[in-house]
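just need the structure, nothing else, for what follows:
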Amino acid sequence: MPATGRLPSTNLPDTHGEYVLNSQQTPSSITELPQTSVPPNDQPEPAQWWREAVIYQIYPRSFADGNGDGIGDLPGITARLDHLVELGADAIWLSPFYPSPQADAGYDVADYRGVDPLFGQLADADALIGAAHTRGLRVIVDLVPNHTSAAHPWFGAALAAAPGSAERQRYIFRDGRGTTGEEPPNDWQSVFGGPAWTRVTTPDGQPGQWYLHLFDPGQPDLNWDRPEVRAEFLDILRFWLDRGVDGFRVDVAHGLIKQADLADWSYPQEPLSGEGTDRPRPPMWDQDGVHDIYRDWREVLDSYPGERILVAEAWVQPAERLAAYVRPDEMHQAFNFEYLEAAWTAPAQYAVITRSLEATSAVDAPTTWVLSNHDVIRHASRLGLPVGQTRPNGIGADDPQPDGTLGLRRARAASLLMLALPGSAYLYQGEELGLPEHTTMPDEARQDPTWERSGHTRRGRDGCRVPIPWESNAPSYGFGPADRSWLPQPAVYAEYALDLQRGVAGSTYELYRTALRLRREHGLGRGSVYWLTSQDDVITFRNGELTVLTNFGPEAVSLPAGVTILVSSAPLDPEDHVPTDVTVWYHA
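Have a look, this model is predicted:
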C-alpha cells in the first residue's frame, strides 16, 4: 500500500510570506506547528545506550569474505570492524549466521545454537563478539522465532509422527478442506507468493495433513501455544546471552501468535499489517498474545548485566499498535517501518515523524528510524522513483529504472534528516557509501524465493543484498581475496568503493561520518523535536541548539542571516540558499 494512502490529512500550516527564519525571532514567534517532542533527558543514564544508539546492520553473506569462496563470513566481519568504529556506529546487528539449508538466506534456521559452515564456526562468533566489545561496539544477533527450517530436527520428528502427536503440535498442522482434504485449511497466502500451506505425504505414500508456512515451504511456522516451544526459545536466549551478545533483533515479531480459528483472509498480503479503513487486522499478524511472550523474554534479558535489548521487526500500523511492543516490560525498540515507507514530501515526513514520536513517548520508549535494510530496495534507488509510487518488490533490468542521480541526492538528504531525529538510528551496510540497488541483475542469478514463488512477477530482494565494494580496483571490489561473489556485483559499484570516498570532502561516506560525529557531540539521540514552521515543501525543527531544515520543493529557500552551517547533504548556493532535495544542519 502506498505510504501516502495511510497518512491522514497532512497539509501543514503555511507560513505567511516567504520562507525565511529570522535569527532574532523567539521560539514562540516562529512556532506554528503542533509540538511533539521526546522529553529531554538532562541527566542521561549511560547504561541505556539503546535509547540513542546508531546500529549498523551487517548482512553476513555480503559484508566481507574472509576465505575467498564468494560468500561473506564471520572472520571477514571481524577483519572489517575498524571501519564501523571509524564511521561512528555504536552497535552492529548481524543477520542470521546459524546452520541452515539457506532456503531463505539463513532465515530458515536448522540449529539456533550453532554457526553455519558457510560463515565459520562457533569459535568465530565468539571471536567476533570479543573483538567488537574490545572496540566499544555492541553486538545484536538475529533471532527467528516465527518459524524454523524444514531441516530442523523438530520438523523431521513432526513429519514422522502421527497427526495430533506432541511432535506435530510444535507446528501448525491441520487437516485439509474438501471431500478428501485436498484443499488447504484456509485461503492464507505466503508473503513470498502462493499458498501458505503445503501438504505432506504419509509414510505409506498417501496425502496427509497440511502445515502452515507464512513464508517459504522450507520455513514451517511454530505453534507458540505450546509450552515446549516457549521454553526452547528461553533457553536459546540464554545460550547467546551467555556468549556475550548485547541483544536480539526478533524476526517477524508480530507473527508468532495466529488467530485461534485460523479464519480465512481474502485480502492480499501487504508489508504493513493493521486495521485500515477497509479491513480488520489480519488473523496472522499482530495478535495480542505475542506480548505475553515478550514479557517473558524481557525477564530473561533483565537478569543479565549490561542492558541487553530486544528489537522487534514488526510490520505493524498504526503507530499506537507498534508502540505496544515497546512498553516498559516488553521490547526496547521496534523498527519504524511506517517511516521507511513514508513518501518523500514535507507533509508525509512531518506526519510520520510526529505520529511516531507521540506513540513511543506515550510508553517512554525511543523511536527508531530506518531507511534501508535487507528486505527493501536501497533508499538511494527507491527515492529515485516517482514520489508516491508504491514501493516495488525488487527492480529488474526490464523494469522502469530509478533516476540514480536524483535518488542519491534525496538519499543523502533523507539520511541527514533521519540522523537528526531523537531516538535510535539504523544503518544498512553500504548506505554510508551511497550504494544503489543492483537494478539490472540477470534474472537467472536471483536467489530470493520470492522470484520463483511469485511466478516471476516480483523480482525480490536480491538487489539490495549484493556484496558491498571496499576497493575500486581489487578483485570483487575488495569484498574478498578472490574475484567471486555469491550475487553478481554491477560494474558501477567500483565508483562507490570505500577507498574512493575515505577522506574525500563531499563524499557520501564522509557525510555520514560527519553526521554521526555531530549527532554524538550535540546529543541529538537524546534530544527532542521542536517544530518551527513549514510550508508544503519545507520542514524545519530544532533539536537542542541545532536546527534542521529539509527542502522538498522545487525552489531554493533562504536561511536566517548569520547562522553557522554545520553540515549539508549537498552544496548550498553562494548566498546559502538551500536547493531542492537538500537537508542542512545549522545553529545561530
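
drop to CA atoms for contacts and neighbour counts, all remaining ones
OK.

and the closest residue to Q489 other than its chain neighbours, what does it touch?
Spatial nearest neighbour of Q489, chain neighbours left out: V466 (6.2 Å); criterion: Cα to Cα, 6 or more residues apart in numbering. With contacts defined as Cα atoms under 8 Å, 6 or more residues apart in numbering, the neighbours of V466 are S62, H438, W486, L487, P488, Q489.

at 10 Å what do you get?
Applying Cα atoms under 10 Å, 6 or more residues apart in numbering, we find V466 in contact with 59, 61-63, 374, 430, 437-438, 441, 485-490, 493.

mark which of those are buried, thanks.
By neighbour count, with 16 or more other Cα atoms under 10 Å, those hold 59, 61-63, 374, 430, 437-438, 441, 485-489, 493 as buried.

wait, which of the residues you listed is closest to R458?
The shortest distance between R458 and any of the buried ones among the contacts of V466, using Cα to Cα, involves M441 and amounts to 13.3 Å.

pretty sure the closest one sits against R461.
No: with contact taken as Cα atoms under 10 Å, M441 and R461 are classed as non-touching, separated by 11.1 Å.

joint contacts of the two?
Any residue near both M441 and R461 by Cα under 10 Å, 6+ apart counts here, and that gives I395.

how far away is the residue positioned nearest the centre of the chain from Q209?
Using Cα atoms, centre = their mean, the residue of the chain that lies closest to the mean C-alpha position is N373, 4.5 Å off. Distance, N373 to Q209, using Cα to Cα, to the nearest Å: 36 Å.

same check, this time on L241
37 Å.

of the two, which one has the most company?
Here L241 and Q209 are set side by side on neighbour count (other Cα atoms under 10 Å), and the busier one is Q209, at 21 against 18.

could you also give me the structure for this second sequence? I'd like to compare it with the first:
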Amino acid sequence: MYQIYPRSYADLDGDGIGDLPGITARLDHLVELGADAVWLSPFYPSPQADAGYDVADYRDVDPLFGQLADADALIGEAHSRGLRVIVDLVPNHTSSAHPWFGAALAAAPGSAERQRYIFRDGRGTSGEEPPNDWQSVFGGPAWTRTKDVDGQPGQWYLHLFDPGQPDLNWDRPEVRAEFLDILRFWLDRGVDGFRVDVAHGLIKQADFADWSYPLEPMFGEGTEGPRPPMWDQDGVHDIYRDWRQVVDSYPGERILVAEAWVQPAERLAAYVRPDEMHQAFNFEYLEAPWTAPAQYAVITRSLEATAAVGAPTTWVLSNHDVIRHATRLALPVGQTRPNGIGADDPQPDAVLGLRRARAATLLMLALPGSAYLFQGEELGLPEHTTMPDEARQDPTWERSGHVHKGRDGCRVPIPWESDAPSYGFGPTDRSWLPQPSLYAEYALDLQRGVAGSTYELYRTALRLRRELALGRGTVYWLTSPDDVIHFQNGNLSVLTNFGPTSFPLPEGATVLQSSEPLTPDNHVPTDVTVWFHP
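Just a heads-up that it's a prediction; the model follows:
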C-alpha cells in the first residue's frame, strides 16, 4: 500500500498545492515501483485547519484538489492499471464548518442538533472552567467554550484535536447512520476501502472522568494506570462490526484499515477480529528502537497477536504524522521521537539515517503481512529539518506555544525532476511548503535506472516480495547473537546486522540483494540488511 498525501504529491494546475489530476497523471510511477494499492489522505471540502482532516462535506472534493469527477477519473485510471484505491475517512470529528456543527451552535443546549457532538456545561460557579482536564493532542485544553445567541458565554464542546475539529457523539444513532451512508457513497463510486482516521477515539468513557496520569493521548495504554478515558474504549468495536457488514455487502475485495494508536498488540488485534476491520496500522513497530532485541520483540508480538484473531500484520515505517524514517533512525537509539525537528535543533546525520532506513526497509519488506509506504520514502527522502518557522502550518506549532515543530517536515512536496521548477512537483516554483534545496539530489530522475539507488532498492525489493510471496509467508527465527536479526520466510533468509562489527554470511549463501554492499569476504556490515538463499 502506497500512501499519497494529495497536497504534496503532484500539482497539475501550478497553484503550489497537489491535486487529484496530478495524482492521476503520476499513477504509472506506482505501477513501475511495484505498489498494489494507493491510500489517499483526505481531499474533501475543508477549511484546512488540519490539512483536510477537518472535513466539512464527506461526499465531495475540495476545489483545492479538483472536482468529484476528478475523483471518479482517478479511481477508474487506477483500476485500469490494476491498482486498488483506499480513501481516508475521518469519523472521530467533523470540521467546525460542517453544517451539522453550525446547526448545533444555533440550537439550544440539550437539542438534537447539539447531541450530535459532545457539548457539556462548564465547571465552576458560572461554568467558566472546562468540563474536565482533558488536553488536545495538538496542545492546550480539549474544550472550547461557545457563545449563546444572546452573546453570553455558553456550553463547552470537546475537540481532542484542533478547535476546528469538534468531536462527534457516536452514542447518537443519526451519527452512526450518517457514516454508514458515507461508506456506501464512496463504495458506490468504486473505492476499494477506507483508512479510518483515529479509529480508537470514537467512543469516550461515559463519565468523562479527569485524566490525572501523564497524558499519552495517541496510545491505548498510558504509562501507568487504566486506559485513557478518551481512547480505545470497548464500544468502538460495535461500530466497526456494522461497517464490516456494509463493506462485505459489496462485490470484490473491499478493506477497512484502522489508524489506531493502541498498545499492547493484543488490544490492537481486537480491531481486526474476523467481523471488524481487515487491518490495523502497527505503530508499535514504527516506534520500536533500532536494536536487534527491540525489533525481534515487536515483530514477534505483532505476529502472535494478529495470528490469534486470524488477521494479517501490517508494517509501516513512515507516514504523514511522524518524522520520516530516513531522518528518525539517525536520532540516538532509544530517544523519544520528537514531534518535528527545526533548524535550531541538533541536525541528524543524514548519511547514517539513510543507511539505517534502507536496512529497515528491507527488513520490513521481508515480513509477512501488508507493508505500507509513504510517498517519497522510495527516494530515501529525509525530513525537512531546517524549515523556517514562519512557514509552518501544522496546528501543533501554534497550539503547543511553539514548543513542538509539528509534522510539516514530512509533508513537503516530493521531488520528481532535479532541475525542474519545484523539482517537478508542478509546472511552477510554487509549493505550499518550502522544499529544501537538498531535495534535488533525491529526485526520481536521478535515481531511476541507477544501480544502488534507493528507488531501485525499493523496486527490486517489491518485485522479489511479490515473486517470493513474502507477504503470505511465515517467519522462522534462526539462532542469532544479540546484535543480529536472522529469520527465514519461505526459502528466503533475511539478516540485519545492528552490531558494531561485520557479521559473516553462511558459507555458500547466494545474495539476492542488500541494503548496502557487503564486504569482499561476504560479511554484512553494521546497519545493513541482506536477502539471500542459504
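
now the TM-score, please.
For this chain pair, the superposition-based TM-score is 0.99 by TM-score structural alignment, normalised by the length of the second structure; 534 aligned residues with a Cα RMSD of 0.7 Å.

ok, the residue nearest to the centre of the first structure - contacts?
Residues in contact with N373 of the first structure (Cα under 10 Å, 6+ apart) are 56-59, 340, 379, 426-429, 431, 461, 464-465.

stretch 418-435 of the second structure corresponds to what range in the first structure?
Following TM-score structural alignment, the aligned partner range for stretch 418-435 of the second structure in the first structure is 472-489.

buried residues of that stretch, list them for me.
By neighbour count, and taking 16+ other Cα under 10 Å as the criterion, the buried residues in stretch 472-489 of the first structure are 472, 474, 476-482, 484-489.

now for these: which two are most distant?
Across these, the two members that end up farthest from each other (Cα to Cα) are S472 and W486, 18.4 Å apart.

looking at neighbours, which among the contacts of N373 of the first structure is most surrounded?
Within these, most neighbours by other Cα under 10 Å means C464, with 28 neighbours.

where does the closest residue in space to that one that isn't next to it in sequence sit relative to V578 of the first structure, distance-wise?
Closest residue in space to C464 of the first structure, ignoring its immediate chain neighbours: E437 at 5.2 Å, by Cα to Cα, 6+ apart. From E437 of the first structure across to V578 of the first structure, the span is 28 Å (Cα to Cα).

map A362 of the first structure across to the second structure for me.
In the second structure, the residue paired with A362 of the first structure according to TM-score structural alignment is A308.

please tell me how far that match sits from Q263 of the second structure.
Applying Cα to Cα to A308 of the second structure and Q263 of the second structure gives a distance of 16 Å.

more crowded one of these two?
Neighbours per residue, other Cα under 10 Å: of A308 of the second structure and Q263, the larger number sits with Q263, 19 against 12.

rewinding a little: can you flag which of the contacts of N373 of the first structure belong to strands?
In this view, the contacts of N373 of the first structure that belong to strands under DSSP state E are Y56, Q57, I58, Y426, L427, Y428.

output those residues as TSV; include the columns distance to E307 of the first structure.
Output for these, formatted as TSV (distance: Cα to Cα, whole Å):
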residue	distance to E307 of the first structure
Y56	18
Q57	19
I58	21
Y426	18
L427	21
Y428	23
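
tell me how many other residues crowd A206 of the second structure.
Under the neighbour criterion other Cα under 10 Å, A206 of the second structure is assigned a count of 10.

name the nearest residue to the corresponding residue of the first structure for L379 of the second structure, ignoring sequence neighbours.
With TM-score structural alignment as the matching criterion, the partner of L379 of the second structure in the first structure is L433. Taking Cα to Cα, 6+ apart, and ignoring the residues beside it in sequence, L433 of the first structure has Y509 as its nearest neighbour in space, at 5.1 Å.

next one: G490 of the second structure
Excluding the flanking residues, the one nearest G490 of the second structure by Cα to Cα, 6+ apart is G473, at 6.1 Å.

identify the residue of the first structure aligned to the one you found.
Match for G473 of the second structure (TM-score structural alignment): G527.

now D162 of the second structure
Checking TM-score structural alignment: D162 of the second structure goes with D216.

surely that match is in a strand?
No: inclusion of D216 of the first structure in a strand is not indicated when DSSP: H, G, I helix; E, B strand; the rest coil is applied; the result is coil.

and it, what does it touch?
103-104, 107-108, 147, 149-150, 190-198, 449-450, 453.

from these, which ones fall inside strands?
Under the assignment DSSP E, those contribute W197, T198 to strands.

hmm, which of the contacts of D216 of the first structure are the buried ones?
Judged by neighbour count, with 16+ other Cα under 10 Å as the criterion, the buried members of the contacts of D216 of the first structure are 103-104, 107-108, 147, 149-150, 190-198, 449-450, 453.

among those residues, name the ones in helices.
When helices are assigned by DSSP state H, the members of these inside them are P449, T450, R453.

now do the helices in the stretch 201-350 of the second structure.
Along the stretch 201-350 of the second structure, the segments classed as helices by DSSP state H, counting those that start in this stretch run 236-248, 265-269, 283-287, 292-307, 325-328, 350-365.

mind putting those into JSON lines with distance to G124 of the second structure?
Written out in JSON lines, the entries for the helices of the stretch 201-350 of the second structure read as follows (distance: least, Cα to Cα, whole Å):
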{"stretch": "helix 236-248", "distance to G124 of the second structure": "32"}
{"stretch": "helix 265-269", "distance to G124 of the second structure": "37"}
{"stretch": "helix 283-287", "distance to G124 of the second structure": "39"}
{"stretch": "helix 292-307", "distance to G124 of the second structure": "45"}
{"stretch": "helix 325-328", "distance to G124 of the second structure": "44"}
{"stretch": "helix 350-365", "distance to G124 of the second structure": "51"}
